[in-house]
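Engineer: kindly return the folded structure for what I paste below:
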Amino acid sequence: MFGLVAWGGLATDSLSNSMSTAFTWMMNNLGWGFVLATTGFVVFALYLAFSRYGRIPLGQDGEKPEFRTVSWIAMMFSAGMGIGLMFYGVSEPLSHFVKLPGAEEAKLAGWTQQEMDDALQTAMSTSLFHWTLHPWAIYAVAGLAIAYSSFRRGRKQLISAVFVPMIGKRNAEGPIGRLIDILALFATLFGSAASLGIGTLQIKTGMQAAGWIGETGTNILVAIIAVLTVCFIASAVSGVAKGIQWLSNINMVLAAALAVFVFVVGPTVLILNLLPTTLGAYLSDFGAMASRTGAIGGDAMTTWLSSWTIFYWAWWISWTPFVGMFIARISRGRTIRQFIGGVLLVPSVVSLVWFAIFGGAAINLQRGGENVYGQGEAEAQTFDVLAHLPLPLVTSVLVMILVAIFFVSGADAASVVMGTLSQRGSIEPSKWVVIFWGAATGAVAAIMLVIGGGKETALEGIQNLTFIAALPFTVVMVLMCVALLKDLRSDHITVRGEKGVEVLEQAVIIGNEEHDGDFQLEISPAEPSDDDADSDSETAKAKAE
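Structural biologist: As a prediction, the model looks like this:
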């Protein structure tokens, strides 16, 4: 990490070229792995929810959930992707509307009605694809594995502890386990830095839209990063958890207020119509979207995937250690079925509503002749849309406040999690360790933006480094699924269920053989055997009527 920061500071062009070359090679040769892995996580999560394992609690038998359902849902969503929705709520549907997935160029004029309708459905379904089942299935797999390992099996709240059934406790606490936690730690570092970089771009553009600053280079970006970094480090080490919780709750209220405002003053009827249309298009196009790779569409599709789908999968995976550990901590006492149902469905519904409101408002302006797409700069499009609605200055300032607080309230927890991982599961890591990881997050975010180059390519540095950092942890997550399944197969509820089926089947066979099908089943103490004279277990016996 020190080497990366030094390299970026002393030889920016060299780092930029090296990262770009590595990214291109990995994208062309390994991008398919992200596509398969993320869809596999969706299938795995749904399988667990609907299988016999769904009734296993994330805690001891009979243990009640630690938090009420409403509080659990609110905390879960606030941790997941608040800053991302603020940045991409307008940008993503609008971008896919004017430039379809894999298209060479944006289309800003000359639409037929059919082309416009098709582009609208593609834009909304693609946005929903990137923000619903797939990202939350990634979080669900990691959160479920950590919660089960910790609350059901009594292990430490570490990624490495999940691998005990696969590699044994000694290896999980040894060098192999440390390597797993290091990969998780650096994935979290780059995921947090990516969010900081994205938030910084949007805050800078908002300041320009408000007329507070003019056109500037990367210096202002680094200054914004420095301010935000100081804020979340101070938050992380201050111990004022209630204050941060209060800020997070205020932020959720402000975000809801902004959404309601745009819904009311924007194209209300179109937004309402988009809800079923978007859901239907998403379900209809799910298979095609989940299988998009560079095999079709040539270089244009590969470029699009690297900027959107695969970047998203890498970003979600890099956030997984933090969000997974957070969701695990607040989910004690819930069953696997309740956990997966809540984690997958509730945020997906919120994302559907959010994109219908902000994406609908943006697309309505674009197809009405207002070029809010501009030059394709994602960070500017939200403010361009707000400029066409009432109270643009107020709403623009509100967006900047929301982005800043969303990041600060999430990054302080992420720096604590990195401290926990680096100090082998300590619930309260040293303040100096937390400060170190907070400063490292800011430094990596600055390097991400600097190696991206100019204003138009600032996101490229974020995307390149995020993809490279997330790739090793993707392998860890796949193996995590295997380890979790091994744990679930040996759970006493699973074993008891299998034994019950076996005993019942044997009793029915004996009843049919000895009583010609005319029998009843009853429970009585088992007769002592030579092998187990002290057994006090019970068994089902067939008895003639």
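Engineer: switch to C-alpha atoms for all contacts and neighbour counts from now on
Structural biologist: OK.
Engineer: strands of the stretch 401-545 of the chain, start to end?
Structural biologist: Assigned by DSSP state E, counting those that start in this stretch, the strands in the stretch 401-545 of the chain fall at 519-525, 538-544.
Engineer: report the buried residues of the first one.
Structural biologist: For strand 519-525, the neighbour count (16 or more other Cα atoms under 10 Å) marks F519 as buried.
Engineer: could you point out the helix or strand that follows the longest helix along the chain?
Structural biologist: The longest helix of the chain (DSSP state H) is helix 12-50. Toward the C-terminus, helix 12-50 is succeeded by helix 69-80 as the next helix or strand (DSSP states H and E).
Engineer: list the buried residues of that next one.
Structural biologist: Result for helix 69-80 [16+ other Cα under 10 Å]: buried residues 72-73, 75-80.
Engineer: helix or strand next in line after it, which one?
Structural biologist: Taking DSSP H and E, what comes next after helix 69-80 is helix 82-98.
Engineer: and the helix or strand following that following helix, what does it pack onto?
Structural biologist: Counting by DSSP H and E, the next helix or strand C-terminal to helix 82-98 is helix 113-131. Judged by 3 or more Cα pairs under 8 Å, 6 or more residues apart in numbering; DSSP states H and E, the packing partners of helix 113-131 are helix 82-98, helix 268-290, helix 336-367.
Engineer: show me where the stretch 301-450 of the chain has helices.
Structural biologist: Along the stretch 301-450 of the chain, the stretches classed as helices by DSSP state H, counting those that start in this stretch are 309-329, 336-367, 378-386, 392-422, 431-451.
Engineer: I'd like the structure of this one too, to check against the first:
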Amino acid sequence: MKQVSSVFWVTLIVSILFVLWGAFFPDYLQAVMNTAQVFFLENFGWYYQLAATFFLLFALFLIFSPYGKIKLGKDDDKPDFSRPTWFAMLFSAGMGIGLVFFGVSEPISHYVDPPMGAGGTPESVRLALRYTYLHWGFHAWGIYAVIALAIAYFKFRKGLPSLMSATLTPILGDRANGLIGKVVDMIAVFATIFGVAASLGLGAGQINSGISYLTGIPNSFGVQLIIIAAVTVLFLLSAATGVKRGIKYLSNANLGLAIVLFITFFILAPTVFLLNLFTTTFGEYIQNLLVMGTWLSLFNRESAAWLQNWTIFYWAWWIAWAPFVGTFIARVSKGRTVREFVIAVLVAPTLVCSFWFAVFGGTGIYMEHNLGIPVSAQSLETALFYVYEHMPFTIVLVIVTLFLVSTFFITSADSATFVLGMQTTNGGLEPPNSVKFIWGIVLSASAAALLYSGGLPGFQTTIIVSAFPLSIVLFMMVFGLLKSFREEVGKGKQGGGQKEVGHPLNKNRART
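Structural biologist: Presented below is the predicted three-dimensional model:
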């Protein structure tokens, strides 16, 4: 434990206190979180909308800017992973469980309760898919791309530690390694814990629903607690093997299993309808991207509440996930150019996620709109399995889905323990197993505490609250990145060479 920083001890103690709070005073925790959620949603919805749109526009700017040729590493560095493996790793960490959990349930929910107008209409079909694409598309990956780019650039190009605070060096100077830097890293750790805990809670709920469908075991907190405990053992075993073994192999397995499930489902579903639906709705999504990303419905309270519960929540979730996903994507992206990196992280996952929702969500909508099957009457956890009941090979689909959710669960938690280890060991690329094990247990305990105290609403609140201070840090990272890019391009024009930024942690390592 000699490698851990003061950030480790402070965040660990606070995390344990939070878990104990949820375990012994769940009603009080839920009441506090509800109050905080109402405050942030009603007063800062505009801020989350503008923040998410800003990060997307900045990512697009980088693709076409002169900075696109800058390499995330030394000029002769080569990528550590092939493109297929790289894509599998960023995809598994970036979305994972959410795609399976919300694949049917979110579009069908928007279909019966759209952001505007009446539900159950052809117009609500288009709105349902458009807003689902919005929530899981360019805005989300724009946030990830910018943050991951900053971390990768300062780590591999400038030789700084893989810490959020290190990316602020161009703005803060030596203060990035002082108290301000420590606070920034603590904010990143807490956002990572709460953001990932939400996904683990969702995964446990869906695994429980699938097992209940197969065996009749009740869908309850006790069963979900057992699931979390069992999966915790598995992802801790995977975490012990490191990023180039356990996470790499599981990510490839995730992608392969997801492809098998997707192709099978696509063949069994109303294929022509889904292709027409995707073509129409994705085109409308592109056309209305900026409008949807800034709309707040000033004069309709129902639409405003819908936006708060869905769109604003998602922006906060992706911001809260940014330190985790950004650090992990940065870790596996050495040797890519800025342009290659941003295009890959921004475009490819958006297309995959959108088509995924068109196929799974579109099938649920088709069943309800055309066949009268009440898919929308199911809970978020059970909607997918209910759709399976009305398709051939039901049991096979359920079993494959349970395996996929489980592997996504393991990969997300495995990646999160790795990132938390990096964040609390001065940015070390290979954190000790003991540190990863501790954070793995904290993640699982946090997910259990939030499930016990409030379920999905509890997850929403912690995400929205933790994302607010983190978003300020992300803006600072963008301006620090721009400042460093300008300096590097300026030196290149003047014939200057690349120079590593000095950092106390690097100096200490040099002396030892």
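Engineer: work out the TM-score between the chains.
Structural biologist: Once the chains are laid over each other, their TM-score by TM-score structural alignment, normalised by the length of the second structure reads 0.90; 481 aligned residues with a Cα RMSD of 1.9 Å.
Engineer: quick one on the thing from earlier: minimum distance to T277 of the first structure: which of the helices of the stretch 301-450 of the first structure has it?
Structural biologist: Distance to T277 of the first structure, taken as Cα to Cα, is lowest for helix 336-367 among those, at 9.6 Å.
Engineer: and that closest one, which stretch of the second structure?
Structural biologist: Mapping helix 336-367 of the first structure onto the second structure (TM-score structural alignment) gives residues 338-369.
Engineer: assess the claim that G8 of the first structure and I451 are in contact.
Structural biologist: Yes. Taking contacts as Cα atoms under 8 Å, G8 of the first structure lies within contact range of I451: 7.2 Å.
Engineer: more neighbours, the two?
Structural biologist: Counting neighbours by other Cα atoms under 10 Å for G8 of the first structure and for I451 shows that I451 has the greater number, 27 against 21.
Engineer: as a markdown table, the helices and strands packed on helix 113-131 of the first structure with distance to T303 of the first structure and mean neighbour count would be great.
Structural biologist: Below are those laid out as a markdown table (distance: least, Cα to Cα, whole Å; neighbours: other Cα atoms under 10 Å):
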| stretch | distance to T303 of the first structure | mean neighbour count |
| --- | --- | --- |
| helix 82-98 | 14 | 24 |
| helix 268-290 | 15 | 16 |
| helix 336-367 | 23 | 22 |
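Engineer: among these, which is nearest V262 of the first structure?
Structural biologist: Nearest to V262 of the first structure among those is helix 336-367 (6.8 Å), distances taken as Cα to Cα.
Engineer: the closest one vs the second structure, mean deviation?
Structural biologist: Here the mean offset of helix 336-367 of the first structure against the second structure after fitting is 1.1 Å, by mean Cα distance after the TM-score superposition for the first structure.
Engineer: packing partners of that helix?
Structural biologist: Right, helix 336-367 of the first structure is packed against helix 12-50, helix 69-80, helix 82-98, helix 113-131, helix 133-147, helix 241-265, helix 268-290, helix 378-386 by 3+ Cα pairs under 8 Å, 6+ apart.
Engineer: and E460 of the first structure, which of the ones you listed is closest to it?
Structural biologist: helix 12-50 (8.7 Å).
Engineer: how far is the helix or strand where A229 of the second structure lies from where the chain is centred?
Structural biologist: If you go by DSSP H and E, A229 of the second structure is part of helix 221-239. Relative to its parent chain, helix 221-239 of the second structure has a centroid offset of 20 Å by Cα atoms, centre = their mean, to the nearest Å.
Engineer: and for stretch 98-117 of the second structure?
Structural biologist: 18 Å.
Engineer: what do you get for stretch 188-198 of the first structure?
Structural biologist: The answer for stretch 188-198 of the first structure is 13 Å, by Cα atoms, centre = their mean.
Engineer: which residues do G8 and I451 of the first structure both contact?
Structural biologist: Common neighbours of G8 of the first structure and I451, using Cα atoms under 8 Å, 6 or more residues apart in numbering, are 15-16.
Engineer: look at the aligned partner of V162 of the first structure in the second structure and tell me its secondary structure.
Structural biologist: Using TM-score structural alignment, the equivalent of V162 of the first structure in the second structure is T167. Under DSSP: H, G, I helix; E, B strand; the rest coil, T167 of the second structure falls in the helix class.
Engineer: T167 of the second structure and F154 touch, don't they?
Structural biologist: Yes. Proximity of T167 of the second structure to F154 meets the contact threshold set by Cα under 8 Å, at 6.1 Å.
Engineer: more neighbours: which of these two?
Structural biologist: Neighbours were counted for T167 of the second structure and for F154 using other Cα under 10 Å; T167 has more, 31 against 26.
Engineer: show me what contacts the more buried one?
Structural biologist: By Cα under 8 Å, 6+ apart, the neighbours of T167 of the second structure are 150-151, 154, 477, 480-481.
Engineer: do that again at 10 Å, thanks
Structural biologist: When contacts are counted by Cα atoms under 10 Å, 6 or more residues apart in numbering, T167 of the second structure touches 147, 150-155, 158, 160-161, 176, 181, 473-474, 476-481, 484.
Engineer: which ones among these are found in helices?
Structural biologist: 147, 150-152, 181, 473-474, 476-481, 484.
Engineer: quick one: buried ones out of those residues?
Structural biologist: So, by 16+ other Cα under 10 Å, the buried ones in those are 147, 150-152, 181, 473-474, 476-478, 480-481, 484.
Engineer: distance to A230 of the second structure added to these, as TSV?
Structural biologist: Below are those laid out as TSV (distance: Cα to Cα, whole Å):
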residue	distance to A230 of the second structure
I147	32
A150	36
I151	33
A152	33
G181	36
V473	35
L474	35
M476	40
M477	38
V478	40
G480	42
L481	41
S484	45
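Engineer: before we move on, back to that, tell me, what's touching T167 and F154 of the second structure both at once?
Structural biologist: Shared contacts of T167 of the second structure and F154, counting by Cα under 10 Å, 6+ apart, come down to 160-161, 481, 484.
Engineer: hang on, isn't T169 of the second structure packed against V478?
Structural biologist: No. Look at T169 of the second structure against V478 with Cα atoms under 10 Å: they stay out of range, at 11.8 Å.
Engineer: lovely, talk soon.
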